[in-house]
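> Just to be clear, the model below is a prediction. Sequence and coordinates:
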Amino acid sequence: MSAKAKNPKTWWVTSIVVAGAAVASIAGVGIQAYVTERGLSHPEVVSAHDVTGSFAAAEPQAEVDNGQLGALIADKATDPRLGSFTGVVSDTSTGEQVWSVNPDEQVRPASATKLLTAAAALIALGENDQLTTTVHDDGSGTVVLKAAGDVMLNDAQLDSVVEQLSDTPVEAVAMDTSVWPDEPFSPKWNKDDIAGGYIAPMQPMMLNGARIGAEYGDVPRSTTPAEDVAQALAKKLGVEFVGAAEATGPAVASVSSEPLAVRLHTMMVHSDNVMAEAIGREVAVHTGYPATQEGSREATLAVLAEHGIDTSGMEMVDNSGLSTDNAISAAAFVRVLSTVASDPALRPLLNALPVAGGEGSLSARFGGSSGEGWVRAKTGTLTNTAALAGLIPAENGHTYAFAFICNDASVLPARAAMDELASSIRSF
């Protein structure tokens, strides 16, 4: 690596509107975040979910000594809490790799895998893509609920369907789930994780991700998510559910999902495995691959490769990172994250990433550190595995993409060590 990184032309750098966290007061108020834009201060306090961010073209930044930063990171990367550690830090303002350790080693990344899924979805579908679930009238009194892959349907949407059907005679409800092949559960997953709240049988319509009695969180999931939607609609209509049928009649009602950018934010902040797998299947359907786990994986990698992102060597077996058989290098994540800094198609990925100290899987991390409110990153957690990959606008005016992956490590100590590493980049 060079001693100094120069910036001879205009690069995409951050002018990120991020949450700078305000520590909860002694009185016990919830975590809130001050919104800060580099060079400007905004005193108003907003909730974490109001935080937005973007990249903008900027003039060349000052010369910085990335060699010094690399040495600083190298010293901290010897921390034994990191276990079997791989990592990469790259200056997105110059393209220079600042530091790495075993960057191309294929390791277990856990939910950091969702970064690849999100990037492929933005490329293939665009940030405004929506899924539309329709209801069809077969002409004999039965309406057929046709699934489109929306796993976050909710009770209010079913009420909307009932209202739209007010002039349609309905005697029964059937369902059409043919948009996805019947491959509900991967052999790479543990069925105990359904009751554990981490995954559900992958069927192309669900209420709140098949959660039982909740809208978010790792609560037990249903084993019959598509049927649950049809049964719920039938109950609201006061009719019976009669099973599967082909939707052949005219559409008489419909509801649409949130735009993809909103769904990606929800998926990333809550690290929702069901949403990640569903979005992978959405990419597969759009690009002509089978909407199976294998087809979704292949579609994701193909979309990234066609967009110029090197996917060689990856062993990506699902779109969520739930499987312990995933093997992806730290360098691969940094390649995706660096592209965010130069490619408008991927820029919404920044907004999808949780804010340190402010949102979701990072809400209770980075407290009181220099990275709090500045680091945006995707976490990853499995047994003896912890990962953190994202973007950091440093105090020197440059923006750094990073990926840290710890295997064979105790999760909580590894998280603390990675947070310290990321904060050291912010302070540089």
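Thanks, I have it.

> drop to CA atoms for contacts and neighbour counts, all remaining ones
Will do.

> where exactly do the strands run in the stretch 201-350 of the chain?
205-207, 240-244, 251-256 (DSSP state E, counting those that start in this stretch).

> want to try CSV for these, with distance to Glu282 as columns?
Below are these laid out as CSV (distance: least, CA to CA, whole Å):
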stretch, distance to Glu282
strand 205-207, 12
strand 240-244, 22
strand 251-256, 14
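
> And those strands: which comes nearest Glu37?
Among the strands of the stretch 201-350 of the chain, the nearest to Glu37 by CA to CA is strand 251-256 (33.8 Å).

> sorry, back to before: next, format the strands of the stretch 201-350 of the chain as CSV and append mean neighbour count.
Output for the strands of the stretch 201-350 of the chain, formatted as CSV (neighbours: other CA atoms under 10 Å):
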stretch, mean neighbour count
strand 205-207, 27
strand 240-244, 17
strand 251-256, 17
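
> Minimum distance to Trp189: which of those has it?
strand 205-207 (19.2 Å).

> residues making contact with the closest one?
Residues outside strand 205-207 that contact it (CA atoms under 8 Å, 6 or more residues apart in numbering): 147-155, 177, 225-226, 228-229.

> Same question for stretch 133-142.
Contacts for stretch 133-142 (CA under 8 Å, 6+ apart): 143-150, 161, 169-174, 247-256.

> Among those residues, the buried ones, what's the PyMOL command?
Here is the PyMOL command that selects the buried residues among the contacts of stretch 133-142 (16 or more other CA atoms under 10 Å):
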select buried, resi 143+144+145+146+147+148+149+150+161+170+172+173+174+247+251+252+253+254+255
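
> Endpoints of stretch 99-107, how far apart?
Length of stretch 99-107, first residue to last, CA to CA, to the nearest Å: 18 Å.

> Please apply the same query to stretch 323-331.
20 Å.

> let's bring in a second one:
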Amino acid sequence: MGDRHQQRMTRRRQIKRRWRVALAMLVAVILVVGYACMDLADLVPGPLTLSKTSHSSVPPAVMMGEPPTFTANKPGSAVDAGQVQQLVNAFADTPGIGNAYSLVVRQADGRVLAQKNADQARQPASTMKTLTAAAAASVLDMSSQLDTEAVLNSSSSSQATLTLRGHGDMLLGAGKDDPLHVNGRAGLGTLAVKTAQALHKQGIGRVTLAYQDTLFGDDRAPKGIEENNADGIYFQEPVAMAVDEARQGQTEPVAYPDAGGVYLPRVQNPAGAAAAVFASRLMESGIQVDNAQEPNRIDHAQGKVLARISSARLSEIMSLMLRNSDNSLAELFGRLTALALDMPNSPAGAVKAVTSTLNKLGVDTAGLNMADCSGLTPGSSLKVGTLVDVQQLALSEKGLTPLVKGLSVVGLTGTAARREIDNQADGLIRVKTGTLDQVTSLAGNVIRRSGGVLVFAVVVNDPEDVAAAQQAVDTLVGSLDRL
């Protein structure tokens, strides 16, 4: 009897427990469903609603307009040349701009809508870079990359010699490859790891390091550029390889290595400094480098390529050059163009290569005098029609797409991000800016709100009021999208 009684009591307790669990689950379901219903009715806070939302919790994307290369063939409504002329007249009447200015506004098909002093050659400042970009993009393979190699010469019985050989990558990183940025895409740390692995496989744990920096010969800096290159912060002459364009003083990694406006003195021997960084990374990877502090400079690397790293594509580097108005990279593109065309390996050869290529492309180069490939060196001059020819050509030639994509977008990217141009036109205007002490200039294209594209160039030299001149340029350009 005792056992049966115990069994009955156990069954009763189990039944009660099951009922309690079931009741608890039922209450939970009722609470959840009830809260959901109240949430739908907006009686309590929550993500559910039956009402139409009037806002999004995600910030809206910035509309940059359709790329001009795809809209240039859509003419849109006819442009009233009289309206354009009124804008030009208002610009000309602005106090402070002086008399040394030139401008032209065209439709993408070449029809001139308005121009002023277009036959007068002016100093263009950094808008000159668009000429270099057009020539380079038409000559070079813009999908190609610049390699940096580790070359092993083990012919000596006493010790192996390792040579770091560059092919023009001035945006090397000191650490690992950075796939997210152009500056630092190829990292000397990655090259060291690859090289160390190859050396270990051959049973080599100790080397002497050399570097080769003969790619651009001995004539590297345009004559007179130092006048506008105070303390060497605005220009680094082209070298076979450099870390972060040979800037010195940045000891910590930066969050945005592709950002412009970083003006620092340069190291004295960029290629040698890059080799010293490579030596440090090699030793961290287990290779003894006897002359790590002072690698030897040699003219020719002999031996087998053990490892290599590759820069960003040339098209990406060009975009960085234009967006940040990078003088060093502009000269680099000029020199690479000269080498590709078998022109003299010098700054003068780079200018000759750019000019001759523009002539072949049909650009009007009458009055063009290039003191360098960036517009930094005093003495350059051109007519605004040359700048507009390049813009017009870039919209029609697919091979020049890197030039169009590399332009700074007003209000959004690059040197034009903070220009005080009508914010209603942000994303519709793409430009190359130009600024020197006595020069303010803009050249680019505008997507019209009614359809179609306009191209323009404005250059002001020796203004009476620099700030007023820049504002006048911005006002004019910022009005073109509404035509």
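Sure thing, it's come through. Every value quoted in this text rests on a predicted model; they were computed, and no experiment measured them.

> Drop the TM-score for these two in here.
Their TM-score after superposition, calculated using TM-score structural alignment, normalised by the length of the first structure, is reported as 0.84; 384 aligned residues with a CA RMSD of 2.1 Å.

> before we move on, the earlier item: and the strands of the stretch 201-350 of the first structure: which comes nearest Arg297 of the first structure?
strand 205-207 (19.9 Å).

> so that closest one aligns onto which residues of the second structure?
Using TM-score structural alignment, strand 205-207 of the first structure corresponds to residues 241-243 of the second structure.

> I'd like the distance from that stretch to the chain centre, please.
Relative to its chain's centre, stretch 241-243 of the second structure lies at 17 Å (CA atoms, centre = their mean, to the nearest Å).

> if we can go back for a sec, most neighbours of all the contacts of strand 205-207 of the first structure, which one?
For the contacts of strand 205-207 of the first structure, counting by other CA atoms under 10 Å, the largest number of neighbours falls to Gly149: 28 neighbours.

> Which secondary structure state is assigned to the residue of the first structure positioned farthest from its centre?
Distance from the C-alpha centroid of the first structure, by CA atoms, centre = their mean, peaks at Ser140 (42.5 Å). In three-state terms, and counting by DSSP: H, G, I helix; E, B strand; the rest coil, Ser140 of the first structure is coil.

> where's it relative to Thr133 of the first structure, distance?
21 Å.

> can you give me the helices for the stretch 51-200 of the second structure?
68-71, 81-92, 129-139, 188-201 (DSSP state H, counting those that start in this stretch).

> Looking at the ones you listed, which one is packed in the most?
Mean neighbours per residue, mean count of other CA atoms under 10 Å, is largest over these for helix 129-139, with a mean of 26.

> in the first structure, what residues pair with that one?
Aligned using TM-score structural alignment, helix 129-139 of the second structure spans residues 114-124 in the first structure.

> So what's the residue count around Ala340 of the second structure?
13.

> longest helix anywhere in the second structure?
Scanning the second structure for the helix with the most residues, using DSSP state H, yields helix 2-40.

> how about it: buried residues?
35-36, 38-40.

> So the spatially most central residue of the first structure versus Ala118 of the first structure, what's the distance?
Among the residues of the first structure, the one closest to the centroid is Met268, at 3.0 Å (CA atoms, centre = their mean). Separation of Met268 of the first structure from Ala118 of the first structure (CA to CA): 9 Å.

> now do Thr379 of the first structure
Thr379 of the first structure is 14 Å from Ala118 of the first structure, by CA to CA.

> Contact partners for Pro201 of the first structure?
Counted by CA under 8 Å, 6+ apart, Pro201 of the first structure has contacts 184-185, 194, 222-225.

> how close does it get to Ala278 of the first structure?
As judged by CA to CA, Pro201 of the first structure and Ala278 of the first structure stand 11 Å apart.

> same question, Met205 of the first structure
9 Å.

> Identify the contacts common to the two.
149-151.

> so which of those residues would you say is closest to Val45 of the first structure?
Val151 (32.6 Å).

> In the second structure, what residue corresponds to the closest one?
Checking TM-score structural alignment: Val151 of the first structure goes with Met170.

> Pretty sure its match sits against Asp244.
Yes - at 6.4 Å, Met170 of the second structure counts as touching Asp244 under the criterion of CA atoms under 8 Å.

> in the stretch 251-400 of the first structure, which spans are helices?
Using DSSP H, counting those that start in this stretch, helices in the stretch 251-400 of the first structure cover 260-270, 273-287, 293-306, 330-340, 348-352.

> For the shortest one, what is the distance to the chain centroid?
It refers to helix 348-352 of the first structure. With CA atoms, centre = their mean, you get 9 Å for helix 348-352 of the first structure.
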